[in-house]
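A.B. asks: Take a look and give me a structure for this.
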Amino acid sequence: MAKHRLGGQTVKLENPPCILSRATIVGKKEGQGPLGEYFDVVLEDDLWGEKTWEKAECRMYQEAAKMAITRAGKQPQDINYLFGGDLLNQIITANFAARTLGIPFFGLYGACSTLTESMSLGAMLISAGYADLVLCVTSSHFCTAERQYRFPLEMGTQRPPTAQWTVTGAGAFLLSNDMKPPYITHITTGKVIDYGITDTNNMGAAMAPAAAATIKAHFEDTQQGPDAYDLIVTGDLGWFGRELTIDLLKKEGYDISDRFIDCGCEIYSKDQDVHAGGSGCGCSAVVFGAYILRKMEEGVYKRILLLSTGALLSTTSCQQGESIPGIAHAITIDMDRG
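C.D. replies: Below you'll find the predicted structure:
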């Protein structure tokens, strides 16, 4: 029997790994937002000297990875595994970056949930003794996502109020078996939840049920409630999805409204014309890496629950009238190893 399982979806790590280092790179629009001062690198333009937006995203991914490795005083050959993904078909950003980095690689696609998916798997490998150092990297880019999922930017298509703005950003996190806070202590793996939403411009509504379901499962599995956390953070529900998640959890008897933030709401100000907020793999990665971890190190937060939320759609499924499944994976980040 798996002795470290709690309930149906959660594991408590016997040897909690730490987040040894991290790095964040964002685009110009993200740098102009309320968290601009916290990011490591802010690009002057979305091409960053490359010929295509896809190449620019790949460069962001590579540079964030290298920065996190260097900050820990390591070399790429020291890293046991690289877990990573992005939003593009065949995760080309992660695949092409891994080709350059030369680290043993597991490519993941969890849409915008990929950050906590990668950190969950990396943390379990380290806790079980199969690795000492695991690098987790995710990225997204407004221009690459628009080209793939929606309309060419040149068309100037009108976006509805529920639409979100894909974050141009990359975040890298080096996990280690060092005894140095903060630690990853618990993992709650999400289930795919589908409430029948078909509007591709309403990602918040598609992902909120999955976020609420994972938070509820985490509380039930650990036999703890919202008061056990200083902060509960979701990845990119936006303003509409955040409110829907609060309402869904209230119906289950949990009120998280006084300690719940969403990265998609934090990264932009409402006067930046992003409609419902931010989205994308890079959204939770850069907000968590640049801002929330900084606040934990400063003693503002001691224990948080972080969920990256993903809408598991494709251009093909949308054109065929399929609904949009959602998923959310949760990890507990704690300054105390327990």
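A.B. asks: all contacts plus neighbour counts: C-alpha atoms, from now on.
C.D. replies: Noted.
A.B. asks: Would you map the helices across the stretch 51-200 of the chain?
C.D. replies: 53-71, 92-101, 114-127, 142-149 (DSSP state H, counting those that start in this stretch).
A.B. asks: Looking at those, which one is packed in the most?
C.D. replies: Ranked by mean neighbour count, those are led by helix 114-127 with a mean of 26 (mean count of other C-alpha atoms under 10 Å).
A.B. asks: Check which helices and strands that one is in contact with.
C.D. replies: Secondary-structure packing of helix 114-127 (3 or more C-alpha pairs under 8 Å, 6 or more residues apart in numbering; DSSP states H and E): strand 81-85, strand 133-140, strand 169-176, helix 281-286, strand 303-311, strand 326-334.
A.B. asks: Would you mind finding the most buried of these?
C.D. replies: Of all the helices and strands packed on helix 114-127, helix 281-286 has the most neighbours on average by mean count of other C-alpha under 10 Å, namely a mean of 34.
A.B. asks: by contact count, what packs against it?
C.D. replies: Using 3+ C-alpha pairs under 8 Å, 6+ apart: helix 281-286 touches strand 18-26, helix 114-127, strand 133-140, strand 169-176, helix 263-266.
A.B. asks: Make JSON lines from the ones you listed and add distance to H4 to it.
C.D. replies: JSON lines is the format used below for those (distance: least, C-alpha to C-alpha, whole Å):
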{"stretch": "strand 18-26", "distance to H4": "18"}
{"stretch": "helix 114-127", "distance to H4": "11"}
{"stretch": "strand 133-140", "distance to H4": "21"}
{"stretch": "strand 169-176", "distance to H4": "20"}
{"stretch": "helix 263-266", "distance to H4": "30"}
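A.B. asks: how about the helices of the stretch 51-200 of the chain, which one is nearest I261?
C.D. replies: Of all the helices of the stretch 51-200 of the chain, it is helix 114-127 that lies closest to I261, at 16.2 Å by C-alpha to C-alpha.
A.B. asks: circling back to that earlier point, between the helices and strands packed on helix 281-286, which one is nearest to G102?
C.D. replies: G102 sits nearest to strand 133-140 of all the helices and strands packed on helix 281-286, at 12.2 Å, using C-alpha to C-alpha.
A.B. asks: residues contacting S21?
C.D. replies: Neighbour list for S21: 68-69, 71-72, 173-175 [criterion: C-alpha atoms under 8 Å, 6 or more residues apart in numbering].
A.B. asks: how does it look with 7 Å?
C.D. replies: When contacts are counted by C-alpha atoms under 7 Å, 6 or more residues apart in numbering, S21 touches 68, 71-72, 173-174.
A.B. asks: want to try JSON lines for the residues you listed, with distance to Q62 as columns?
C.D. replies: As requested, those are exported to JSON lines (distance: C-alpha to C-alpha, whole Å):
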{"residue": "A68", "distance to Q62": "10"}
{"residue": "R71", "distance to Q62": "14"}
{"residue": "A72", "distance to Q62": "16"}
{"residue": "F173", "distance to Q62": "12"}
{"residue": "L174", "distance to Q62": "14"}
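A.B. asks: another one to check against the first:
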Amino acid sequence: MKRTGKTIYFDSPPVITATSAIAGEMEGKGPLKDYFDKIVGDAYYDTQTFEKAERKICGENCQNLLKKANLKPEQVDFLLAGDLLNQIVTANFCARELKIPFIGLYGACSTLIEALAVGCMVIDGGFAQNIMAFASSHYQTAERQYRMPNEYGIQYPPYKQWTVTGSGAFILSKGGSGPRITHATIGRVIDFGIKDPNDMGAAMAPAAADTIIQHLSDLNRSPDDYDLIVTGDLGEVGKTLARELLREKNYDVDAILDDCGVMLYNDDQKTGAKGSGAAASAIVLASYLYQKLNQGEFNRIMIVGTGALLSPITALQGDSIPSIAHGITIEKPV
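C.D. replies: So this is what the prediction gives:
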């Protein structure tokens, strides 16, 4: 068993050999704007629909990733990817063009970390040499699927988050140069009874805290063993709640806990409780965090992908929001 408790360890830690991140207009005005490979200035991105724009962003991002990795599609063994749209259509259409053997995944906004964890298991198990993983989201497509089209002018509650537009893509390899993924903790579905689809940070915070506690307990580590523990898209509300839940269990993470959705925007950008969406963790890890790891500014981080597992139907029927969080440990290149 390559596992201690609920946390998987990799005998030969897979390497993130290349990344690519394309971000939307709002993200391109935020604190991390200088780290992205490309910034898209229009929500339609020269297409006729927002959904096609998201698909175009992903397609370009995957091609840029292959170019940076100096790989052809036939040199990639498997593609693991997903998005927020029904039937993960963005990933499906991109897989159609790439023609790489495809495993579609859905973990809501935790999809990218889920894909990296599964990809590491496949590589460490000896089933692949190179794997591509990506996730995406788009502000306009997510709003009209999960809540209301923005054209309706629905009032924006202060705890509501801004869905990140963008795509983050990764090449995982059995060898090579780059940060290594050493551990993965697969989370449990946690539900604290939150029913408001605008309040996803509160819904996801318990799952994030549960996975962080499980990970640290399994490895007999403390928060001090990490330079950064960063969640995917809890936003300001969820980040505060997660910190309080961890403090109740005697884990002091105040100095090192951050959130990708919070990191993406300035306070004056009017994004509510900051960012959410599958692209939040994807573009932050593929840009800022990846560069900091490669430069040795971070020696070891834990990134926790968080996902609210609701659907438009369950929300309208008054169901609560089950949530999930998956965590991976990434260490600087040796």
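A.B. asks: right, and the helices and strands packed on helix 281-286 of the first structure - which one's nearest I246 of the first structure?
C.D. replies: Smallest distance to I246 of the first structure across those (C-alpha to C-alpha): 14.2 Å, for helix 263-266.
A.B. asks: corresponding residues in the second structure for the closest one?
C.D. replies: Aligned by TM-score structural alignment, helix 263-266 of the first structure corresponds to residues 260-263 of the second structure.
A.B. asks: what does stretch 218-238 of the first structure give?
C.D. replies: Per TM-score structural alignment, the counterpart of stretch 218-238 of the first structure in the second structure is residues 215-235.
A.B. asks: returning to that earlier point: in CSV, list the helices of the stretch 51-200 of the first structure along with distance to F260 of the first structure.
C.D. replies: CSV is the format used below for those (distance: least, C-alpha to C-alpha, whole Å):
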stretch, distance to F260 of the first structure
helix 53-71, 27
helix 92-101, 30
helix 114-127, 17
helix 142-149, 25
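A.B. asks: nearest to P325 of the first structure, of those?
C.D. replies: helix 114-127 (14.8 Å).
A.B. asks: average distance between the closest one and the second structure?
C.D. replies: Mean deviation of helix 114-127 of the first structure relative to the second structure after superposition (mean C-alpha distance after the TM-score superposition for the first structure): 0.4 Å.
A.B. asks: List the contacts of the spatially most central residue of the second structure.
C.D. replies: In the second structure, the centroid-proximal residue (C-alpha atoms, centre = their mean) is S281; its distance is 3.2 Å. With contact taken as C-alpha under 7 Å, 6+ apart, S281 of the second structure is in contact with 232-233, 260, 305.
A.B. asks: Grab the two from those residues that are most spread out in space.
C.D. replies: Farthest-apart pair in the contacts of S281 of the second structure is C260 and G305; separation 9.5 Å (C-alpha to C-alpha).
A.B. asks: residues bridging contact with those two, i.e. touching both?
C.D. replies: When contacts are counted by C-alpha under 7 Å, 6+ apart, C260 of the second structure and G305 have 231-232, 281 as shared neighbours.
A.B. asks: ok, so of these, who is nearest S320 of the second structure?
C.D. replies: Distances from S320 of the second structure to the shared contacts of C260 and G305 of the second structure, taken as C-alpha to C-alpha, are shortest for G232 (20.6 Å).
A.B. asks: got the residue ranges for the strands in the stretch 101-250 of the second structure?
C.D. replies: All strands of the stretch 101-250 of the second structure, identified by DSSP state E, counting those that start in this stretch, fall at 102-104, 130-137, 162-163, 166-173, 180-185, 228-231.
A.B. asks: Give me the mean distance between the first one and the first structure.
C.D. replies: Mean deviation of strand 102-104 of the second structure relative to the first structure after superposition (mean C-alpha distance after the TM-score superposition for the first structure): 0.3 Å.
A.B. asks: Show where that strand falls in the first structure, residue numbers please.
C.D. replies: The alignment of strand 102-104 of the second structure onto the first structure (TM-score structural alignment) spans residues 105-107.
A.B. asks: ok, of the contacts of S281 of the second structure, which one's closest to K52 of the second structure?
C.D. replies: For those, the nearest to K52 of the second structure is D233 (23.7 Å; C-alpha to C-alpha).
A.B. asks: burial measure for that closest one, as a count.
C.D. replies: For D233 of the second structure, the neighbour count with other C-alpha atoms under 10 Å is 37.
A.B. asks: Now do the same contact list for it.
C.D. replies: D233 of the second structure neighbours (C-alpha under 7 Å, 6+ apart): 259-261, 275-277, 280-281, 306.
A.B. asks: Could you report the separation of it from V15 of the second structure?
C.D. replies: 24 Å (C-alpha to C-alpha, to the nearest Å).
A.B. asks: For the match of strand 102-104 of the second structure, which outside residues touch it?
C.D. replies: Residues from elsewhere that reach stretch 105-107 of the first structure (C-alpha under 7 Å, 6+ apart): 81-85, 94-95, 98.
A.B. asks: now, among the contacts of D233 of the second structure, which is nearest to A205 of the second structure?
C.D. replies: So of the contacts of D233 of the second structure, ranked by how close each gets to A205 of the second structure (C-alpha to C-alpha), first place is T306, at 8.2 Å.
A.B. asks: Tell me which residue of the first structure matches up with A286 of the second structure.
C.D. replies: Structural alignment (TM-score structural alignment) places A286 of the second structure against G289 in the first structure.
A.B. asks: So that match belongs to a strand, correct?
C.D. replies: No. Assignment of G289 of the first structure by DSSP: H, G, I helix; E, B strand; the rest coil gives helix, placing it outside any strand.
A.B. asks: my guess is it meets L20, correct?
C.D. replies: No. Look at G289 of the first structure against L20 with C-alpha atoms under 7 Å: they stay out of range, at 11.6 Å.
A.B. asks: burial count for the match of A286 of the second structure?
C.D. replies: 24.
A.B. asks: same check, this time on the one 10 residues further on
C.D. replies: For G299 of the first structure, the neighbour count with other C-alpha under 10 Å is 10.
A.B. asks: That one maps to what in the second structure?
C.D. replies: In the second structure, the residue matched to G299 of the first structure (TM-score structural alignment) is G296.
A.B. asks: Good, we can wrap up now.
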